[in-house]
Each structure stands twice: as structure tokens, then as C-alpha cells.
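Engineer: Here's my sequence, what's the structure:
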Amino acid sequence: MSKHIVPLEYETGLAELRGDCARMAPHWVVPAKAAASPVAASLIHGVTVPPASARLIDAMSDYGD
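Structural biologist: Here you go, the predicted structure:
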């Protein structure tokens, strides 16, 4: 016996979805952003980057140039 899964059809439009989000927004908690403080390079140790990852980043002009 095989069961057929019938996809649900949603009749929700964009306006209704936006309204639902607007009603839920007050319930979402946004954590306070903590300011990142710089770390001295001498304190960073034991970090290894696989060669393939290093090549990938080096090949990206945003990072490698």
C-alpha cells in the first residue's frame, strides 16, 4: 500500500505574511551587541588553516589583494 503525500496549498499572500511578522516582532528578543575588543597577535596561537582553504581565500580578490 503506497501513501501519496499531497502538498499543502497556502493561500497566504505577502500582505498577510508581513502582518504576521509585524505581530510577532515584539516577541523576538534581540541581544545587545557586545563590542569586540582587539586581541594582540602574540596571544593568537595554535590556529591552523588547511592549505586548500588558504588557497581559496588567497584567490578571492576581496581578501587576497
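Engineer: Every contact and neighbour count from this point should use C-alpha atoms.
Structural biologist: OK.
Engineer: right, and the helix or strand after the helix or strand harbouring E16?
Structural biologist: Using DSSP states H and E, E16 falls within helix 14-24. Scanning forward in sequence from helix 14-24 by DSSP H and E, the next helix or strand is helix 51-59.
Engineer: Packing partners of that next one?
Structural biologist: helix 61-64 (3 or more Cα pairs under 8 Å, 6 or more residues apart in numbering; DSSP states H and E).
Engineer: what sits up against the helix it packs on?
Structural biologist: Helix 61-64 is contacted by residues 57-58 when judged by Cα atoms under 8 Å, 6 or more residues apart in numbering.
Engineer: Share the number of residues neighbouring Y63, please.
Structural biologist: 9 (other Cα atoms under 10 Å).
Engineer: want to put them side by side, so please do this one too:
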Amino acid sequence: MTKQLEEVRAERDELAVAERVFHRISEQLELAADEMVKICWLLSHRVETAAGLSESGNLATR
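Structural biologist: Sure, this is the predicted structure:
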């Protein structure tokens, strides 16, 4: 009975560690997703600006 209790406690501790890792990774993914949204917004804004300059003839050529 004591051995079984030790095994259950060890498994519980392992699950607690796995849960903490899961939460950390989830937070990192959420931050990464937020950054991707910002990048996409910035890129779309630059494309719109470049397209507007191109249509108006103000786009500098090399």
C-alpha cells in the first residue's frame, strides 16, 4: 500500500510539472500570436501605402 501511494504521488508530481509546462507554452504561443497580428497589420499597411504611392506616381524608382 505504501509503494502504491508513493507511485501515485510521483505521478501527481509529474502531472503538476507537465501542467506548468503546458501553461508556459500556451502563454508563449499567445504572445507569439499577438506579435504575428502586429506584423501582419504593419505589412498590410506598408503594402497599402506602397500601392497608393505607386498609383499616384510618387513611388521612387531605382
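Engineer: TM-score of the superposition?
Structural biologist: Put the two chains on top of each other and the TM-score (TM-score structural alignment, normalised by the length of the second structure) is 0.25; 22 aligned residues with a Cα RMSD of 3.0 Å.
Engineer: Report all helices and strands that the helix holding E16 of the first structure contacts.
Structural biologist: Secondary elements touching helix 14-24 of the first structure (3+ Cα pairs under 8 Å, 6+ apart): none.
Engineer: Identify each buried residue in that helix, please.
Structural biologist: Of the residues in helix 14-24 of the first structure, none count as buried by neighbour count, 16 or more other Cα atoms under 10 Å.
Engineer: What of stretch 30-42 of the second structure?
Structural biologist: For stretch 30-42 of the second structure, burial by neighbour count (16+ other Cα under 10 Å) applies to no residue.
Engineer: Could you check how far stretch 38-46 of the second structure is from the centre of its chain?
Structural biologist: Relative to its parent chain, stretch 38-46 of the second structure has a centroid offset of 16 Å by Cα atoms, centre = their mean, to the nearest Å.
Engineer: same thing with stretch 21-31 of the second structure?
Structural biologist: The answer for stretch 21-31 of the second structure is 8 Å, by Cα atoms, centre = their mean.
Engineer: what about the residue most central in space within the second structure, which helix or strand?
Structural biologist: Nearest residue to the geometric centre of the second structure (Cα atoms, centre = their mean): A32, 2.2 Å. Using DSSP H and E, the element containing A32 of the second structure is helix 2-56.
Engineer: how far does that helix sit from the chain's center?
Structural biologist: Worked out by Cα atoms, centre = their mean, helix 2-56 of the second structure lies 3 Å from the chain centre.
Engineer: how far away is L5 of the second structure from E11 of the second structure?
Structural biologist: To E11 of the second structure, L5 of the second structure is 10 Å away according to Cα to Cα, to the nearest Å.
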